[in-house]
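Engineer: mind looking at a prediction? Sequence and model below.
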Amino acid sequence: MEERMHLLKELELIIHTNLYYRLLKKYSLDFSVFFDYSFDTLGHIYWRKKGEESRYSDVIPNTYRIIDNFVGKVNNYAKKNNFHLIICSDHGFELKEKKNQRSYRQINILNLLRELGFYYDVYGIYMTESVVFRLRPDSLGSLRDFETAIEAIRCEGVELFAIKSYENKLIIRINDVFGDNKSLKVDLPNKKTVSLDSIIDFNPGHTGSHSKDNGVFIFNGPHIKKGFRTKEITPYDVTPTILALCSQPIPSDIDGRVLKEMFKRKNLK
């Protein structure tokens, strides 16, 4: 899994960045957003100390090269068309303490649905370490039946999943009591017994952790002061600042503030 994951994520990042750039050039847009979480996944798994050598030492630098090339192309296009470019992250990354490193376990959605017989009725979307399951639009099945099947799954006699049920969705998370033992036996409601790693992917240990001190905020464009730096900024300030740059009204109850100190003019028309 460790061998394949970075290659798939790098390819995914290349495809997403190229697709966004093509759409950006094709359509006349007032506002567009590019988001990709490949950085987050790769950062958790392949983060290393500076100078630490391993067979995966180049993963993070290679990822930065891909995104750096993308940002360069978008920035040049923005300059030619008098656009503003905003780059931001909701957190940074840092090395995780060895004692807190563990495998990143992820539900294998397709295998789970196949084993339970819901492959054609239910679909799932990853949400960090949880999965949100919904009924397919053309499904004749019941989400309640799927919930009942999930509730009945046992790993060595213990419930495998924690479940939160809503009217039209089911949020499922792996119970954090099984450690990294892939060979544990799982009993399914259809009387079938499978190994834990047949429905749970054990990805490499998390070596990187979120850091609140190393986030990125870069603003560039015709209304932004060149070379201006500030430490007085939070993720909440991004939305009101974008609204101001687009000459849109700022709701009175919005979180955050407009970063007026970086504007060339106090009042934007």
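Structural biologist: Looks like it came in fine.

Engineer: could you use CA atoms for every contact and neighbour count after this?
Structural biologist: Will do.

Engineer: tell me which stretches of the stretch 101-250 of the chain form strands.
Structural biologist: For the stretch 101-250 of the chain, the strands defined by DSSP state E, counting those that start in this stretch occupy 103-107, 122-127, 130-135, 154-155, 158-159, 161-165, 170-174, 185-187, 193-195, 200-205, 208-211, 217-220.

Engineer: end to end, how far does stretch 111-130 reach?
Structural biologist: Terminal residues of stretch 111-130 lie 16 Å apart, using CA to CA, to the nearest Å.

Engineer: oh, I was asking about stretch 144-164
Structural biologist: Taking CA to CA, the first and last residues of stretch 144-164 lie 12 Å apart.

Engineer: verify the stated contact: Ala78 with Ile86.
Structural biologist: No - at 10.5 Å, Ala78 and Ile86 do not qualify as touching, with contact defined as CA atoms under 8 Å.

Engineer: neighbour count winner among the two?
Structural biologist: For Ala78 versus Ile86, the count of surrounding residues by other CA atoms under 10 Å is larger for Ala78: 17 against 14.

Engineer: what helix or strand is the closest residue to Val74 other than its chain neighbours on?
Structural biologist: Distances taken as CA to CA, 6 or more residues apart in numbering place Tyr21 nearest to Val74, at 6.9 Å, with adjacent residues excluded. Element membership for Tyr21 (DSSP states H and E) is helix 2-26.

Engineer: so which elements touch that helix?
Structural biologist: helix 38-46, helix 59-80 (3 or more CA pairs under 8 Å, 6 or more residues apart in numbering; DSSP states H and E).

Engineer: again, only this time at 10 Å
Structural biologist: Secondary-structure packing of helix 2-26 (3 or more CA pairs under 10 Å, 6 or more residues apart in numbering; DSSP states H and E): helix 38-46, helix 59-80, strand 200-205.

Engineer: here's the one I want to compare it with:
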Amino acid sequence: MSAAYEFRVGGHLDGHWSNILAGLALTHGSDGTSTLTGPVADQSQLHGVLAGLRDLGAPLLAVRALPPSVGGVTDPLAALTWPRRTERLLLRPARPEDAEVTWRFRRLESVCRWITEVPTSEESYRATFTDPARLATTLVIELDGEVIGDLMLRVDDAWAQKEVVDQARATQAELGWVLDPSFAGNGYATEAVRELVCICFDELGLRRVTATCFADNEASWRLMERLGMRREVHAVADALHRSGEWLDSYGYALLVEEWRGASRA
């Protein structure tokens, strides 16, 4: 099975080297480097690319395997083993057929009051939900075979100064969650998001996770605090609600060392 790789070398390579080196996409950096990116079919082809760069005399500065992607969107979930079971729940990547059941609770006023978009119809919601970019970052929560909620895990690059930008790529994730209100009050959301944090730190090797919410969404920020996340941001009247009111928002974060320290304690 092919995997995507990124090769960064010193100097600006001529465009024809893209075809010679497995058809990898070639871009030139303002710092005088070149980057070749694209799928590599197997280890034999990988060795061929490395040998070609060596024969070319281009100094290899960095090489890394890229997370799998769907529709050009990073899909770290595809590289993991599913489904994932907690004490009471099952987590798995979302599928197109999950649109119908998630629509049933996402259209409720008590839910869509806090989420980014109110679905105007099941058809429009289905089109959004089944977009490859959305599916690539979405998990569903099952209880005894019934879908009761969904989760978002979106891996991001951290901000970095130019000289160390490569070291900041895909090092953190933004998390999100929605639970069917008929299942609220049983700790299911906390249990599911705790497992999501474990996946981020223990399997994806991330160093930081973040989450945001309206300050009035007390249930959401209390969940973050139960997981040990820190409130890093209280932005005053920075978020325009669809009601027309400017609301405060909170930003929370958790570092891997904080998570592991709390686990040991």
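Structural biologist: Noted; the coordinates are in hand. Note that the structure is predicted; figures quoted are calculated from it, not measured.

Engineer: please state their TM-score.
Structural biologist: The TM-score (TM-score structural alignment, normalised by the length of structure 2) is 0.24; 106 aligned residues with a CA RMSD of 5.8 Å.

Engineer: I'd like the strands of the stretch 101-250 of structure 1 laid out as TSV, including distance to Ser38 of structure 1 and mean neighbour count.
Structural biologist: Formatted as TSV, these follow (distance: least, CA to CA, whole Å; neighbours: other CA atoms under 10 Å):
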stretch	distance to Ser38 of structure 1	mean neighbour count
strand 103-107	15	19
strand 122-127	13	16
strand 130-135	17	19
strand 154-155	31	18
strand 158-159	31	16
strand 161-165	26	15
strand 170-174	21	20
strand 185-187	31	20
strand 193-195	29	15
strand 200-205	15	18
strand 208-211	13	18
strand 217-220	18	15
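
Engineer: of those strands, which is nearest Pro61 of structure 1?
Structural biologist: Smallest distance to Pro61 of structure 1 across these (CA to CA): 14.3 Å, for strand 208-211.

Engineer: ok, back up a step: how far off helix 59-80 does the helix holding Tyr21 of structure 1 point, in degrees?
Structural biologist: Angle of helix 2-26 of structure 1 versus helix 59-80, following axes from the mean of the first three to the mean of the last three CA atoms, to 10 degrees, is 0 degrees.

Engineer: which residues in the stretch 51-200 of structure 2 form helices?
Structural biologist: Assigned by DSSP state H, counting those that start in this stretch, the helices in the stretch 51-200 of structure 2 fall at 99-106, 109-112, 122-129, 132-135, 188-198.

Engineer: report the separation between the closest residue to Thr212 of structure 2 other than its chain neighbours and Val233 of structure 2.
Structural biologist: With sequence-adjacent residues excluded and distances taken as CA to CA, 6+ apart, Thr212 of structure 2 is closest to Gly251, at 4.5 Å. Using CA to CA, Gly251 of structure 2 is found at 5 Å from Val233 of structure 2.

Engineer: got it, and Leu90 of structure 2?
Structural biologist: From Leu90 of structure 2 over to Val233 of structure 2 (counting by CA to CA), the distance is 32 Å.

Engineer: more neighbours: which of these two?
Structural biologist: Taking neighbours as other CA under 10 Å, Leu90 of structure 2 and Val233 compare with Leu90 leading, 19 against 12.

Engineer: overlap in contacts, Gly251 and Val233 of structure 2.
Structural biologist: Thr212 (CA atoms under 10 Å, 6 or more residues apart in numbering).

Engineer: so Leu223 of structure 2 lies in a helix, does it not?
Structural biologist: Yes - under DSSP: H, G, I helix; E, B strand; the rest coil, Leu223 of structure 2 falls within a helix.

Engineer: who are the contact partners of the closest residue to it other than its chain neighbours?
Structural biologist: What sits nearest to Leu223 of structure 2 in space, not counting adjacent residues and going by CA to CA, 6+ apart, is Thr190, at 6.1 Å. Neighbouring residues of Thr190 of structure 2 by CA under 10 Å, 6+ apart: Trp177, Leu196, Ser220, Arg222, Leu223, Met224, Arg226, Leu227.

Engineer: how many neighbours does the closest residue in space to Thr138 of structure 2 that isn't next to it in sequence have?
Structural biologist: Distance criterion CA to CA, 6+ apart; nearest residue to Thr138 of structure 2, sequence neighbours excluded, is Met152 at 4.8 Å. For Met152 of structure 2, the neighbour count with other CA under 10 Å is 22.

Engineer: returning to what we had before: so how far is Glu174 of structure 2 from the residue nearest to Leu223 of structure 2?
Structural biologist: Distance from Thr190 of structure 2 to Glu174 of structure 2, by CA to CA: 16 Å.

Engineer: that'll do, ta.
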